[in-house]
Each structure stands twice: as structure tokens, then as C-alpha cells.
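Sequence first, predicted coordinates after that:
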Amino acid sequence: MSTVLPGMSSAGDPPTPANAPVPDAELAYHGSRLVAYRDDGPIAHALGRLTKGQLPPLLPLLVAGIVTAILLVAGVNGQTSPAVFAPVLVLLLAGPGSTHPHSGRLDWLVPPLMRAIEYGYLATLGFAHGVSKPLVYAFLFVLAYHHYDTVYRTRQRLWPAKWVFVAGLGWEGRMLIAAVATILGKLPVVLAVLGVYFLLLFGIESVYTWVRTGTGKGVMVNLEDEEEAGS
């Protein structure tokens, strides 16, 4: 790989000032990646449409994360514990920001915060209600694979189809189902069934996409090379 001097592209273009404005198209591209990383489901999207993308996503999510952490620390052992209902609070606070373009300077914090809330909630709920640790870890592994696959695809400009996010229920759907299952005393069974479902859904769809791309039917762009060329 050729060496690219700071401020000069690989094509030998004139140096670009460090404080040069980022093109609107590039901002939109990075924002759309962050929206994909959120992994919103149909319920969050419905709330987002109500605000028409006007609600910044970060601050409400920070509030949701802090309150959820406090509730989880307070305890989730009882089936009617207030912490069990944390997904409703998170959805009401974070859902309306789902349609925002995520163009803020700190909006890159939104996806990792959402993952911390989702994974932390599901793990704490599972451990507190008798779900075997291997099952909890396996369930989180399947979700982590889906999210990693989404990140890697978008870096290659391969966008997951919308139906994948709908079929995957979104972060809010998974948390709400876990909450209802806990109230009904069926959390181990529900996590096992959902784990198998998500493994088949995300695994088969991912393999199909990458195989199709590898045979030349998709479009793959090495974004890392592009980023080096533009640095």
C-alpha cells in the first residue's frame, strides 16, 4: 500500500486544509451509518416518525441509560421489580430520536450507549431470574455478531436490508419481550427460542449477503482505503 502524506490524497491532489468543511454528502453517509448501528425496530421507528427527525438522540439516551443503570443496581430479582419495566422508559426516551440524521459531533456515542443498555439489561435480567449463564452468553453473542456484521457491512458500503431490522425486532422489541417473559416467569424459554431464531435469521442472511457479494452480484467498496486516500 502506498504511503499517503498528511494533507495529500493518494492521487496527488493539492493539500487539504485541516479545518476544511466536511461535504454534506459525507456527513449524511456517516449519519446513516450511525442510524444503522442503532438497530431500531418498528416500534422505535414509529416513535421517530412522530418527531420527524427533530429530536437530537444523545441527551435522551443518556438519561435513559443513567436511569436504567440505577434501576438495575437497585435490583431486578422480583418479577414486578421497577427495573423490569426499564425498556418502556428507554423506548419512550430513545425511540423518538430514531429518525434524526445523527449529524451531531457527539452522536457517534449513540450506538455504543444503546448496546450497553441492551446488553446490560438482558444480561442482568437473565442472571437475576435463573437463566443459565451459557444461554445468556450465547444469546448476547448472537446479537453481538449481528451488530458487528452491520458495522462491517456499512464500512464496505453494503447496507443491510430494512426487513432484517424488522425481523430482528430491534433493540426495543428484544428488551420488551424479555421484560414480558420475566413477568410471566418464562424468561429462560423465551431467550432460548429467540436465540435460535436470531441465529438462523442473522446467520443465514449474513452468509447469503457475503456469498452474493463475493460472486460479483453485490457492490463492495473498501472504505478503509478511501478514508486513507482522503486523509
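Looks like it came in fine.

From now on I want contacts and neighbour counts done on CA atoms only, so please keep to that.
Noted.

measure Gly120 to Leu55 for me?
Gly120 sits 25 Å away from Leu55, going by Cα to Cα, to the nearest Å.

Now the terminal residues of stretch 177-196, how far apart.
Span of stretch 177-196 from end to end, Cα to Cα: 15 Å.

higher neighbour count, Gly120 and Leu55?
Leu55 (20 against 16; other Cα atoms under 10 Å).

Contacts only, for the more buried one.
Pro96, Gly97, His100 (Cα atoms under 8 Å, 6 or more residues apart in numbering).

And for Thr80?
With Cα under 8 Å, 6+ apart, Thr80 has these contacts: Ile183.

quick one on the thing from earlier: got the contacts of Leu55 as CSV, with neighbour count columns?
As requested, the contacts of Leu55 are exported to CSV (neighbours: other Cα atoms under 10 Å):
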residue, neighbour count
Pro96, 25
Gly97, 29
His100, 20
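
Make JSON lines from those residues and add secondary structure to it.
Shown next, in JSON lines, are these (DSSP: H, G, I helix; E, B strand; the rest coil):
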{"residue": "Pro96", "secondary structure": "helix"}
{"residue": "Gly97", "secondary structure": "helix"}
{"residue": "His100", "secondary structure": "coil"}
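
Comparison target below:
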Amino acid sequence: MTILPTLPTTAPAPAPAPAVRAERLRAYRDDGPICEQFGRLTQGRLTPLPGTVVAAITVAALLLVAGGEERAIPVLYAPLVALLLIGPSAAHPHRGRVDWLVPPIMRGIEYGYLAVLGFAQDVSAPLIYALLAVLAYHHYDTVYRTRQRLWPSGWVFAAGLGWEGRMFVAAFAGLFGHLSLAYAVLAGYLGVLFGVESVATWARADRGGGVQVDLDEDEETS
């Protein structure tokens, strides 16, 4: 008697189309209104990775130049330089082979800037951690949500000020000696905004009929 092999009842989820992966990368950037306006100037022609790498190096250098000075001007220059270097590529389709590196570098710039600035101006460690934790939750939620085909609304990124808006708020607050207050307000406001919107979106989602996607299925092959 011949025994036929048992075939799997479900096929593996197909890899997302390049266009979908590109849209995810643009969502992962977390650009705010100011950055989006800069992106329109180049109409998507500027490749994002070179400017992002230069921005990361420049922000790090400016923070080193500022040193221990609590209200040094380079602290304000850092977000401005980052915006000028990264903003013009906001409208780029992000379909390049290495464009997936752009969002994590941008997260490193934002998180690193907020952390270094906070510790330099003696903001309490729990408050710095709270702000970074809120941002990390928002970015993780964005990643997981897009992989479940639940795209965040555009107003969420605008209301969240974008990475550039949050850095500018911190820079100006630091220059005028109110960084602890700014971090507390940002952590509270963004925590409520991102938390409530996220819970409301997942509550409305039809999980039974939605598309479930393996988080590791997204290998970049293009």
C-alpha cells in the first residue's frame, strides 16, 4: 500500500510587494508636517540614505562640540541640520536595496539626541526613559500594525509632531532651561495620543477576518 505524503493545509504567506514594503518604510520614518514640506521640494528625487547617514554623523559631532555646556547653540543646530539633510528625501519612494536602513538610523538620531540632551541637562533618568519608552511604543506599534495591514492615519504622525518636531521642542526647551518640563509634557501628551489611538484602532480591527502576517516574512529581496 502506497502512503501519500501529507501536504500542508495552508501555504506560507507571500512576501509583500515592493510597493507595500516601500510604503512601510515611509511610515517607519515618522515624518512630521515640517519634514513632509521639505520632501515636497524635491518631489521624491533625492535618495534618502546618504543624507540620513551624514545627518547622524553631524548630530553626533554637534553634541560632542556642545560638550557639557547646558545651553550651547549647537544643541539647537543639531535638529535643524538633521531636518535639512533628511527632510528633502521624505517624498522618495524608498524602494532602493538599502533604503531599509533609513528608519533605524533616524530612530538612532532621535533617541540619541533626546537621551544625550536630557542627561546633559540633568533631567531625571526616569523622565528620559518615560519619553523614550512612549516613542519606542509608537514606533513598534507602527511596525506591527503595518504588517497586519492596519495602516496608521496620517493625522497621527502630524499630531505626534514627527521626529523633527519633537527634537525642535526639546532643543528650544533646553536652550531656555525648561527641558524637564518639556520632557514631562511630551511624555504625557504623546503617551495619551499614541496609546488611545492605538487601542482604538486595534479594538475596531476585525481580527478574525484580518490578514495575519509573520513578522519574519519580510525579507528584503528587491
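Happy to help now that I have it. Here the structure is a predicted model, which means the values were calculated and not measured.

quick one on the thing from earlier: can you lay out the contacts of Leu55 of the first structure as a markdown table showing distance to Val211 of the first structure?
Shown next, in a markdown table, are the contacts of Leu55 of the first structure (distance: Cα to Cα, whole Å):
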| residue | distance to Val211 of the first structure |
| --- | --- |
| Pro96 | 36 |
| Gly97 | 34 |
| His100 | 33 |
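
once you map those onto the second structure, which are still in contact?
Contacts from these that recur in the second structure, judged by both residues aligned by TM-score structural alignment, their matches' Cα atoms under 8 Å, are Pro96, Gly97, His100.

and the biggest helix by length in the first structure, which residues are buried?
Ranked by residue count and defined by DSSP state H, the top helix of the first structure is helix 187-214. Neighbour-count burial for helix 187-214 of the first structure flags Leu187, Pro188, Leu191, Leu194, Gly195, Phe198, Leu199, Phe202, Ser206, Thr209 (criterion: 16 or more other Cα atoms under 10 Å).

just to revisit the earlier point, ok, so of the kept ones among the contacts of Leu55 of the first structure, who is nearest Arg157 of the first structure?
Closest approach between those and Arg157 of the first structure, by Cα to Cα: His100, at 20.3 Å.

chain center to the longest helix of the first structure, what's the gap?
Put simply, helix 187-214 of the first structure sits 16 Å off its chain's centre (Cα atoms, centre = their mean, to the nearest Å).

can you pull out the helices in the first structure?
Using DSSP H, helices in the first structure cover 24-38, 42-51, 58-74, 86-94, 110-128, 133-155, 162-167, 170-184, 187-214, 223-230.

Ok, which of these comes nearest Ser10 of the first structure?
helix 223-230 (5.1 Å).

List the buried residues for the closest one?
Ala229, Gly230.

helices or strands up against it?
If you count contacts as 3 or more Cα pairs under 8 Å, 6 or more residues apart in numbering; DSSP states H and E, helix 223-230 of the first structure packs onto no helix or strand.

hmm, try it at 10 Å
helix 133-155 (3 or more Cα pairs under 10 Å, 6 or more residues apart in numbering; DSSP states H and E).

matching residues in the second structure for the helix it packs on?
Aligned by TM-score structural alignment, helix 133-155 of the first structure falls on residues 125-147 of the second structure.

Look up the average distance of the matching stretch to its aligned counterpart in the first structure.
In the superposition against the first structure, stretch 125-147 of the second structure averages 0.3 Å from its aligned positions (mean Cα distance after the TM-score superposition for the first structure).

buried stuff in that stretch?
127-132, 134-135, 138-139, 141-143, 145-147.

With stretch 92-110 of the second structure instead?
92-95, 99-100, 102-103, 105-107, 109-110.

from these, which two are the most distant?
Arg95 and Glu110 (23.1 Å).

Can you state the mean residue-to-residue distance of the longest helix of the first structure versus the second structure?
Mean for helix 187-214 of the first structure is 0.7 Å (mean Cα distance after the TM-score superposition for the first structure).
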